[in-house]
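[1] build me a model:
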Amino acid sequence: MRCTDAPDITECFTNLAVCGDNEECYLEKSTEEDLSIVYNAGCRSHQVCMIMRAMSGTPGRRRRLVNCADCCSDAPDSNGPCNAQLCGLTPPQMPDTCAVCDGVHADVQSCNTLATCPPNEVCFTGIRIVGTRVRYVFGCYEERVCYAMVANNNKTDSLHRPGRVIHGDQGMPICDACCKGNKCNVADCFQVKANMTLSDFNNGTITG
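    Here you go, the predicted model:
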């Protein structure tokens, strides 16, 4: 995971980086002058990590003290990247991410931006005809609207809501579908639509 001066470790979870062959993942937890905690994470050279291990940390920087600085080179597992488990952190419950990209795209794999949807939204995917070409859209959509789409048996209908996360959507819609699950909208829209069930979505009521 990667972040810079994040006040909450959860901000680091959905920003991922691939380290180079001569690098390792790292996590740094520091205390600021105002007594707040900040996190920095990403990639550091193998040589720097070796020095950190030998010195059991890194020296404090101006205006902050480093509580912990550590490196790891393990492959990601079910708990996420290895640096999400450094500095005494309990392996987090990694939030689901969705493909979220502006505009229309040539194929299902062409949207490479992942994001966590707001609490009241779920992953969304759609197919559009732009001129004579098939194009795809990806983003987040209001969960209650997805619920209504299934409840009304309107699986052949399109979803319409002003101000969607997907900006630049255009063309004639021939498929709209919602889903829950990590990167679940990086899939064929018609298959996602066929798998939609009422129990997948909340109708907008507040629970708990």
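[2] C-alpha from now on. contacts and neighbour counts both.
    Fine.
[3] how many neighbours does the nearest residue to Asn112 once chain neighbours are set aside have?
    Excluding its sequence neighbours, the residue lying closest to Asn112 (CA to CA, 6 or more residues apart in numbering) is Ala99, at 6.7 Å. Neighbours of Ala99 under the rule other CA atoms under 10 Å: 26.
[4] Ala99 and Cys111 touch, don't they?
    Yes: using CA atoms under 8 Å, Ala99 is in contact with Cys111, at 6.3 Å.
[5] between those two, which contacts overlap?
    Jointly contacting Ala99 and Cys111 under the rule CA atoms under 8 Å, 6 or more residues apart in numbering are Phe138.
[6] just confirm Gln191 is within a helix.
    Yes: assessed by DSSP: H, G, I helix; E, B strand; the rest coil, Gln191 belongs to a helix.
[7] returning to that earlier point: show me the contacts for the residue nearest to Asn112.
    Contacts of Ala99 by CA under 8 Å, 6+ apart are Cys111, Asn112, Thr113, Leu114, Ala115, Cys123, Phe138, Gly139, Lys183, Asn185, Val186.
[8] from Ile9, how far off is it?
    Using CA to CA, to the nearest Å, we find Ala99 at a distance of 22 Å from Ile9.
[9] one more, for comparison:
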Amino acid sequence: MNEYFSVLLFMLHILLCIKESEAQWYLRCRICNRANALEDCTTYAECSDQESCFTDLVVTPDQRLVYNAGCRSNTACGHANKPVLNGDIVMCSSCCSGGDYCNDGLCDLKKNTTMRMSCDGHEGRPGATQYPEDCQQFRICDYNEACFARTTAVNSDSAIEHYTSCLDLRTCQSLVNGVKDAYHATDVLLGKRNTNICAICCNDELCNEYSCPSIKRRIVNLIENDAFNMTTLKEI
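    Take a look at the predicted model:
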């Protein structure tokens, strides 16, 4: 009987942990501080459940037109826009909560190129992270580059790290070529946390913000459904 109750309590604990994990979802919003364009907004914030994403287009005292963006309380979002905020003349102010980075295009925030996640430890950027969601650094890759993601075992305890950056497009094309067959051959290993290494490229907006095995699964699924361009490395 004691063994039965022990098992019951253990299962209840697991269910509560799952429920708690599922409940902890936070809206991600692009952060801009005196930005001229979206490319200047290289980080994001996770808002509380009482906040939404916002974007303001303002005219500074020295007559520059710039963007500020991030998280803002729902109460402030619901009020009428202030014509002057911290000395800036507010030309446009808008909030949203429809999904991650929904403030990308508010107030006609210009987007001239594709953004990628990049935690590679170069040029002042943070290094590889324990979990993909811990990387909060955006980057613009060159026209001849693509998004790159790598998952690597770092010690004998099967701890892993996630590295994201930009990589030469031709190298990426070679990496993706044949990924379907290689994936099915090693799918079991890639699904475990003790995988030795996983490396993959893609080229859609923020496509490398997930773990390398997850990106591989997505690309293989797209290839099998004739929905992936092997030259541009983008979803069709």
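[10] let me see the TM-score of these two.
    The pair, once superposed, lands on a TM-score of 0.58 when counted by TM-score structural alignment, normalised by the length of structure 1; 176 aligned residues with a CA RMSD of 4.3 Å.
[11] re earlier: let's have the contacts of Ala99 of structure 1 in a markdown table, adding secondary structure and neighbour count.
    Output for these, formatted as a markdown table (DSSP: H, G, I helix; E, B strand; the rest coil; neighbours: other CA atoms under 10 Å):
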| residue | secondary structure | neighbour count |
| --- | --- | --- |
| Cys111 | coil | 20 |
| Asn112 | coil | 11 |
| Thr113 | coil | 14 |
| Leu114 | strand | 19 |
| Ala115 | strand | 18 |
| Cys123 | strand | 29 |
| Phe138 | strand | 32 |
| Gly139 | strand | 28 |
| Lys183 | coil | 18 |
| Asn185 | coil | 27 |
| Val186 | coil | 21 |
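[12] pick out the most distant pair among those residues.
    Asn112 and Cys123 (14.3 Å; CA to CA).
[13] please name the residues that touch Cys172 of structure 2.
    Residues counted as contacts of Cys172 of structure 2 (CA under 8 Å, 6+ apart) are Ala146, Phe148, Ile200, Cys201, Cys202.
[14] kindly recompute the last result at 10 Å.
    When contacts are counted by CA atoms under 10 Å, 6 or more residues apart in numbering, Cys172 of structure 2 is found next to 145-148, 166, 199-203, 230-233.
[15] so where does it fall, helix or strand?
    Cys172 of structure 2 is part of helix 169-176, with elements assigned from DSSP states H and E.
[16] quick one, the helix or strand following that helix and helix 169-176 angle?
    From helix 169-176 of structure 2 onward toward the C-terminus, using DSSP H and E, the following helix or strand is helix 179-190. Using axes from the mean of the first three to the mean of the last three CA atoms, to 10 degrees, the inter-axis angle of helix 179-190 of structure 2 relative to helix 169-176 is 70 degrees.
[17] other SSEs contacting helix 179-190 of structure 2?
    Contact analysis of helix 179-190 of structure 2 by 3 or more CA pairs under 10 Å, 6 or more residues apart in numbering; DSSP states H and E lists strand 197-202, helix 212-224 as its packing neighbours.
[18] show me what counts as buried in the longest one.
    Of the residues in helix 212-224 of structure 2, those buried under the neighbour-count criterion (16 or more other CA atoms under 10 Å) are Cys212, Pro213, Ile215, Lys216, Arg217, Ile219, Val220, Leu222, Ile223.
[19] got a list of contacts for the helix or strand just after that helix?
    Of the helices and strands lying after helix 212-224 of structure 2 in sequence (DSSP H and E), the nearest is strand 228-229. Strand 228-229 of structure 2 is contacted by residues Cys202, Asn203, Arg218, Ile219, Val220, Asn221, Leu222, Ile223, Lys234, Glu235, Ile236 when judged by CA under 10 Å, 6+ apart.
[20] kindly report the same for stretch 49-60 of structure 1.
    Stretch 49-60 of structure 1 is contacted from outside by 23-26, 28, 30-31, 43, 46, 48, 65-72, using CA under 10 Å, 6+ apart.
[21] Val58 of structure 2 reaches Arg34, doesn't it?
    Yes: with contacts counted by CA atoms under 10 Å, Val58 of structure 2 reaches Arg34, the gap being 8.8 Å.
[22] need the residues touching each of these two.
    By CA under 10 Å, 6+ apart, the residues touching both Val58 of structure 2 and Arg34 are Arg64, Leu65, Val66, Tyr67, Asn68.
[23] much appreciated, bye for now.
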